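> I need the structure of the sequence given here:
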Amino acid sequence: MKTLPQATLIYLVRDGQILLGLKQKKVAAGKRSGYGGKQESGDVSMHHTAVRELFEETGEGISAEPHDMIPQAVIDFTLKNSEGNHFAMRVFIYLLEKFSGEPCDSDEMKDHQWFDVDSIPYDNMLVDNQLYLPKVLNKEYFTAEIVSEAGEVVRADFVQKTKEEIQELFSTY
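Now for the predicted structure:
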């Protein structure tokens, strides 16, 4: 895996449901998404980045402990648009089942809703979500490289990993 800027993506799950917000900014603006963002210089680990980003994107409504973040996958995403611009990021994906509070609107996310895991609104999410999110929700461990162009996935390579291999990848950042 090549060196890319790092970010987190957290999916909150409980009672057979997943919490998704409506992104207000950046690459997924106007789409449903999990919570997360870029690692900042003050973050001591990806787990801490995940906790901070979750708190910020839920309007300081949901809090969690770093040790409750469940590492699931590392995905290198590349999104290319029709103007030739592209976005590339290494994303560390977590499941979170233990948390407190309720989401509030923030400048980054609003309209937080719980969806049954068998009724996820993939038609209002980035196109790559339907490829990797079922694997995350099934608690599979993997790395992947996903390339999308003009809203279509043009390449998706998945490599199954063990829990220990994923934990080791997360601990190096």
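
> contacts and neighbour counts: CA atoms only from here.
OK.

> check contacts around Gly34.
9-12, 19-21 (CA atoms under 8 Å, 6 or more residues apart in numbering).

> same thing but at 7 Å, please
If you count contacts by CA atoms under 7 Å, 6 or more residues apart in numbering, Gly34 has them with 9-11, 20-21.

> Give me the helices and strands touching the helix or strand containing Tyr94, please.
Element membership of Tyr94 [criterion: DSSP states H and E] is strand 86-96. Strand 86-96 sits against strand 6-14, strand 70-80, with contacts defined as 3 or more CA pairs under 7 Å, 6 or more residues apart in numbering; DSSP states H and E.

> which of the residues in stretch 18-32 are buried?
18-24, 30-32 (16 or more other CA atoms under 10 Å).

> Report the next helix or strand after the biggest helix by length in the chain in sequence order.
Using DSSP state H to define each element, the chain has its longest helix at helix 46-57. Following helix 46-57 in sequence order, the next helix or strand is strand 62-63 (DSSP H and E).

> contacting residues around that next one?
Residues contacting strand 62-63 (CA under 7 Å, 6+ apart): 51, 54-55, 99-103.

> which of those are buried?
Counted by 16+ other CA under 10 Å, the contacts of strand 62-63 give 51, 54-55, 103 as buried.

> would you turn those into a markdown table with distance to Ile70?
As requested, these are exported to a markdown table (distance: CA to CA, whole Å):
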| residue | distance to Ile70 |
| --- | --- |
| Val51 | 12 |
| Leu54 | 14 |
| Phe55 | 16 |
| Pro103 | 20 |
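
> Here is the second sequence; please produce its structure so I can put it next to the first one:
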Amino acid sequence: MPAAKVTLVFLLRDGEVLLGLKKTGFGQGKIVGIGGHLEAGESSTSAAVREVFEETRVRVEESALEFRGTVNFRFPNRPEWDMNTAVFRAFSWHGTPEETEEIKPAWYPLDQLPLERMWQDASHWLPWMLDDLTGYPEGEMKEFTERHFTVVMAADQQNVESVSEK
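I've put the predicted structure just below:
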């Protein structure tokens, strides 16, 4: 069974990121990024635009999406959960985030991400996708380049077995 194609979009403003409390389905009760599965024939950018609107009622233009990289999630004991995720961020959009059936959105300071309420893997890749310089040794400044991670989840489906980067 091939991995599902998924998108995540992180809206950023004034040192904050929009995340959401997942109210239904996969990840219910966790703080998650905004996004979801691609529909048949859909590109990752058009899916990202659609999912942001469906989950928050915010309109983001495809041209505002900045591709950050990929995170491929592997669930060895539940391969039907495997996902290949395209990650974007955006600094402009139209509207104010609203609660929907699926997501209760909230703004979080970038320096205080609610990692303890997210999937355990988030600490391994999320800071690098949000910030241009995070993760480099102190004093070493580098330009952002796309990052590509593979996260293998442990048998309990909650903890991380391994994380690798291409």
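
> thinking in terms of the whole chain, how far from its middle is the strand holding Tyr94 of the first structure?
Distance of strand 86-96 of the first structure from its chain centroid, counting by CA atoms, centre = their mean, to the nearest Å, is 5 Å.

> Now do it: everything it contacts.
Contacts of strand 86-96 of the first structure (CA under 7 Å, 6+ apart): 4-13, 68-80.

> are any of the residues you listed buried, and which?
For those, buried by 16+ other CA under 10 Å: 6-13, 69-80.

> Nearest residue to the middle of the first structure?
Leu9 (2.3 Å; CA atoms, centre = their mean).

> so what's it closest to, chain neighbours aside?
Once flanking residues are discounted, Leu9 of the first structure sits nearest to Gly36: 4.4 Å by CA to CA, 6 or more residues apart in numbering.

> Would you mind measuring from the residue nearest to the centre of the first structure to Asn138 of the first structure?
From Leu9 of the first structure across to Asn138 of the first structure, the span is 16 Å (CA to CA, to the nearest Å).

> Then Val153 of the first structure?
Val153 of the first structure is 22 Å from Asn138 of the first structure, by CA to CA.

> which of these two has more neighbours?
Using other CA atoms under 10 Å as the criterion, Val153 of the first structure and Asn138 rank with Val153 on top: 17 against 9.

> give me the element the more buried one is part of.
strand 152-160.

> and the helix or strand following that strand with strand 152-160, angle?
Heading C-terminal from strand 152-160 of the first structure, the first helix or strand you meet, by DSSP H and E, is helix 163-171. Relative orientation of helix 163-171 of the first structure versus strand 152-160 (axes from the mean of the first three to the mean of the last three CA atoms, to 10 degrees): 120 degrees.

> What span of the second structure is helix 163-171 of the first structure aligned with?
Counting by TM-score structural alignment, helix 163-171 of the first structure pairs with no residue of the second structure.

> Going by neighbour count, which residues in that helix are buried?
163, 166-167, 170.

> with these in mind, which one is nearest to Tyr132 of the first structure?
Of all those, Ile166 has the smallest distance to Tyr132 of the first structure: 15.2 Å, by CA to CA.

> Please give me every residue in contact with the closest one.
71-73, 141.

> The same query, at a cut-off of 8 Å, please.
71-74, 141-142.

> now, the most widely separated pair of those residues?
Across those, no pair lies farther apart than Pro71 and Phe142, at 10.0 Å, counting by CA to CA.

> about what we covered before: same for the strand holding Val153 of the first structure, what does it pack against?
Applying 3 or more CA pairs under 8 Å, 6 or more residues apart in numbering; DSSP states H and E, we find strand 152-160 of the first structure packed against strand 142-149.

> Now do the strand it packs on: distance to the chain's middle.
For strand 142-149 of the first structure, the distance to the chain centre is 13 Å (CA atoms, centre = their mean).

> And for stretch 61-79 of the second structure?
7 Å.

> ok, which pair from the contacts of strand 62-63 of the first structure is furthest apart?
Farthest pair in the contacts of strand 62-63 of the first structure, by CA to CA: Val51 and Glu102, 14.5 Å.
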